[in-house]
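*Asks:* Based on what follows, work out the 3D shape:
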Amino acid sequence: MEKFDVCIIGAGIGGLMAAHKIKVHDPKTSVVIVEKGQTLERRKCPASAERGCVHCGICAITNGYGGAGARSDGKLNVGTAYGGILGDELGETKAMKYIREVDSTLESFADVVNGVRDYPEMFLSNEDLKLKCLQNNLRLLDMDVRHLGTDRNFNILKNIIKHLADVGVDMRSGTEIENVEYENGKWHVTGKDTDIEASKLIIAVGRVGAGFVSKFCNKFGIKMKTNAVDIGVRVEMKDAIWREFSSRIYEPKILCRTKTFEDKTRMFCFNQGGIVSAENNNGIITANGHSFSDKSKKTDNCNFAILSSINFTEPFNKPTEFVESISRLANSIGNGNVLVQRFGDLVRGRRTNDHRLGHSTVIPTLKATPGDISLVMPHRILTNIIDTIYALDKVAPGTANDDTLLYGCEAKYYSIRPEHKPNFEVMDGAYIIGDCSGITRGLSQAGAMGLFVADDIAGRTEV
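*Replies:* So this is what the prediction gives:
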């Protein structure tokens, strides 16, 4: 058995920030990070625009050093308007303090090019675009955003991980934890070839680790709250259609109240000049999107998600299973892949086939299966998506073009939310942080949560 002061399960942004800050407080504190995925350099997704997803056992996009954020487009939301509820948990002032610390920490690990840190400028909010949306019954969320890009984000994470190793953090890839026990004030973490004892335990397994968190909470009798779930599509079109927005604020995040049912939908995760990608969530293939800061990797397209939020009430309490069942059906109809359909075909009630897709003016950036999304989506959700596309067309004409492509499904599960103390402890010396906590939904707030917990472990914060 190996003994450490702190054991962190998961090497995403939350776990990395926690380890970094713990070592800043006390370099002598022994820290181990165990991660079931691979190192950054070995996180290779074999999928391509031609092949599509090949169903790896452990998805390299969502697992590994850097977490799901390492393979994201690296959007850092410097605020609390979206991306989680950390502002509600800590208070706005304290939450912003830690979010800004995440921003400054990432900047400190950016590469130096010609004597200057390679760190991008902030995209600020825009009042003219907010007014344009309001005039069309849409709400543009107000947030400052820093776009790192997939490539720059990767380099920053690589530098952080190297630094952690240099200061003595024991980092272990390809290490899946099978059991956690608590005995005599110590946490015992075991798996194949792994037997660790630690005084403090930080679980930071990301959204993909929701099952691990649920199992942990059930084992130790920790109560859990059910979060909302989102289901929808990834939308792809010519980049020029949204350039008025993307050139001024980088990422438009827009809320819509749908015309037919007055349900809440949202447009988010906008990728200018980006690509649509597939990711494996515990055997279910869903759509996502990325963009790059390297101009040579830009495409002629942009993409974003349109998601319909669902809050179930009693007696149903399995929202994740509901979303997974829809995504599995899409995979079944898509022969193990996500579906793609022209918007014009969808509203006319016809299936997209290879012939129609081949004549589309929008060239798909992901090898997906042409099909009919209406065979997958529940009527209410599908109607919400169509209503939202027509609403967005009013502020970005061309969004509702026939050749706009819809990839289904895109799903956001948002982990169940374990009950916790004000310092995020769920048991003595055990913390659940980041997206697996159900509190955060992105890089900045997940990283901020890691920094806060590190301060708490060091006795440097007030809650």
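*Asks:* Please make it C-alpha for all contacts and neighbour counts, starting now.
*Replies:* Will do.
*Asks:* Wait, residue 293 touches residue 149, no?
*Replies:* Yes - at 4.5 Å, residue 293 and residue 149 qualify as touching, with contact defined as CA atoms under 8 Å.
*Asks:* Could you also give me the structure for this second sequence? I'd like to compare it with the first:
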Amino acid sequence: MAQKLRRKETTVYNIEAIASTYFLEKELSKKDIRSEMRTSMTPQQTDVAIVGLGPAGIGVVHRLLEQDTDFDIACFDLGPRPEEKNCAVLNDAGCIRRTGCHILTGFGGSSLLSGGKLSTLPAGDSLIDITEDTNDVERTITEALAFFNDYLAIAEPTISPEEIEAHRLRFEDNGFDLNYYDAHVMIESEEKIRQAYCEMCKDLESARTSFHFNTKVVRIEETEDHFTLYTTNSRGEEEKCVCNNIILGVGLSGDVLLENLQRQFDIQTKPSKLEMGVRLEFPRDVFPEIDQGHKDLKLHRGNCRTFCVCKGGQLAPYFHDSMSLLDGHVDRTNLTDFTNLGLRLRLPSSKDNDRIYSVIRENYLEATSGIPIRESYTSYVGNANKDIMTRDESSINYWKPGDINNLFPEKYAEELRQNVIKFVDEVIPEKRHSEVNVYAPGLYYPGFEFEVNRNFEVSDSMYIIGEGTGQFRGILQAFSSGLLCAESIAEKLQ
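*Replies:* Below you'll find the predicted structure:
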């Protein structure tokens, strides 16, 4: 039976120490000291304020620093610097349940502790709908990939058109549509990736930029000619920042802030799509060719789709809205014997999605207080047999047993289950079905799709970029939106 490959004993991160003391005991640079000395009586003045330093925010800073201007930039993020980002679950412990989950927040956002794939168009092609300029999007996606290539070893896809077509036909014969796009893979160790992000952070900090980590933007107010950001740092100290332009690249971790701003500034929105589903985990040798025709196998069948394939990876729950929600992670120099991937139903934009999301959330919190649920595949599909030995091993220790079907409204539970059965029957030999485990929930719901203009502006001098728009996801796509937004701001300020 496959066993999880444990991480090296020389891991340099002390989870408990980080969780309890790093906010108070971190060593401060001179720039940090100057930042910490500011008080609410002396607000910082800046030309551009960026909230969120994931790929979208990084893209803005990178492009603004390239411009031949002298305007100042202040950046705020709920999470830490890259050297301090850590997930207890990925180190075989339980979730610390931070307000700012380190998978979602901090420098690099979810791109640092992720599946390590950089996907190009047509992934995230809603960017083209926003900008109405295919050439601009293609240009900035290419520039985004080049930026990451400057810091990281990234393997280009080497799949031939013939291999793609053979893969497509194989799945089409069984009712699946293959949605192919090039997926570039970060091939360095988790530690080297972290070091690369530290270098990015260092390179972007300059005389014109100030970075404020472990800092929450509590509210934003507008006067006739500027915005005022009210922030709270890790010690509970309140500060202000006055700016002429504000860029919001916060993603899921900033959903409450975005919702408040939507009401406050009467920003035009429509209901967002809702994704609900599960992650399957099984021994890597059960389906070793999963990445041969696509490095991030994307299959569609009706409303269901696969996503985020992590061959040799771990489950990676992130903490959001009082729940641990499932994603995947791979350290390609320290592989496990498992593969995991997501299968989700995607419901179209609807006002009813709020209610459906609330029902799933309530069921989940009642069942396990928001801790991931695991169920054997045979039990999940209703074919459990006590005489069949199911697999006990898991890539993480943070889960509870339970009935996954009870999480979702019956209509969607049945639709999801039938798609899972179809996928497993297609790719996994029946004699090994007992080695498949199902984890839940995979749940993604931004709440809004913001009606941004082609420059990502939602109100005069206020911009929303990246995942926070509710219209697209992806590391390169978020970075691209930051580049395009920064170009429009630079043109305005020059």
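*Asks:* So what does residue 472 of structure 2 match up with in structure 1?
*Replies:* Counting by TM-score structural alignment, residue 472 of structure 2 lines up with residue 440 in structure 1.
*Asks:* wait, that match sits on residue 87?
*Replies:* No - with contact defined as CA under 8 Å, residue 440 of structure 1 and residue 87 do not form a contacting pair (10.0 Å).
*Asks:* With neighbour numbers in mind, choose between these two.
*Replies:* residue 440 (27 against 18; other CA atoms under 10 Å).
*Asks:* burial count for the closest residue to the more buried one other than its chain neighbours?
*Replies:* Leaving aside its chain neighbours, residue 440 of structure 1 sits nearest to residue 84 (4.0 Å; criterion: CA to CA, 6 or more residues apart in numbering). Using other CA under 10 Å, residue 84 of structure 1 has 22 other residues around it.
*Asks:* cool, the one 5 residues further on as well?
*Replies:* Residue 89 of structure 1 sits with 14 neighbouring residues when counted by other CA under 10 Å.
*Asks:* tell me which element residue 152 of structure 1 is part of?
*Replies:* Here residue 152 of structure 1, judged by DSSP states H and E, is contained in helix 150-166.
*Asks:* Name the residues of that helix that come out as buried.
*Replies:* 150-158, 160-161, 164 (16 or more other CA atoms under 10 Å).
*Asks:* Check stretch 330-347 of structure 2 too.
*Replies:* Neighbour-count burial for stretch 330-347 of structure 2 flags 330-332, 335-346 (criterion: 16+ other CA under 10 Å).
*Asks:* Tell me the one of those nearest residue 244 of structure 2?
*Replies:* residue 346 (38.1 Å; CA to CA).
*Asks:* What residue in structure 1 is paired with that closest one?
*Replies:* By TM-score structural alignment, residue 346 of structure 2 lines up with residue 309.
*Asks:* For the residue lying closest to its match once chain neighbours are set aside, grab the count of nearby residues.
*Replies:* Among residues not flanking residue 309 of structure 1 along the chain, residue 230 sits closest, at 4.5 Å (CA to CA, 6+ apart). By other CA under 10 Å, the residues close to residue 230 of structure 1 number 22.
*Asks:* For residue 230 of structure 1, what is the corresponding residue in structure 2?
*Replies:* Under the alignment (TM-score structural alignment), residue 230 of structure 1 maps onto residue 275 of structure 2.
*Asks:* And its match, how close does it get to residue 105 of structure 2?
*Replies:* Distance, residue 275 of structure 2 to residue 105 of structure 2, by CA to CA, to the nearest Å: 21 Å.
*Asks:* Quickly note the distance from the residue of structure 1 most remote from its centre to residue 198 of structure 1.
*Replies:* Going by CA atoms, centre = their mean, the residue of structure 1 most distant from its centre is residue 184, 36.3 Å out. Plainly put, residue 184 of structure 1 is 11 Å away from residue 198 of structure 1 if you go by CA to CA.
*Asks:* Can you give me the end-to-end span of stretch 181-199 of structure 2?
*Replies:* Using CA to CA, the two ends of stretch 181-199 of structure 2 sit 29 Å apart.
*Asks:* Need the residues that contact that stretch.
*Replies:* Stretch 181-199 of structure 2 has contacts (CA atoms under 8 Å, 6 or more residues apart in numbering) with 81-83, 107-108, 112-113, 116-123, 151-157, 294-296, 331-334.
*Asks:* Inside helices: which ones of these?
*Replies:* residue 151 (DSSP state H).
*Asks:* and the contacts of stretch 181-199 of structure 2, which are buried?
*Replies:* Counted by 16+ other CA under 10 Å, the contacts of stretch 181-199 of structure 2 give 81-82, 107-108, 112-113, 116-121, 123, 151-154, 294-296, 331-332 as buried.
*Asks:* At which residues are the helices of the stretch 201-350 of structure 1 located?
*Replies:* Counting by DSSP state H, counting those that start in this stretch, the stretch 201-350 of structure 1 has helices at residues 210-220, 243-249, 319-333, 343-347.
*Asks:* Format the ones you listed as a markdown table; extra columns: distance to residue 375 of structure 1.
*Replies:* Listed next are the helices of the stretch 201-350 of structure 1 as a markdown table, based on distance: least, CA to CA, whole Å:
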| stretch | distance to residue 375 of structure 1 |
| --- | --- |
| helix 210-220 | 28 |
| helix 243-249 | 32 |
| helix 319-333 | 8 |
| helix 343-347 | 10 |
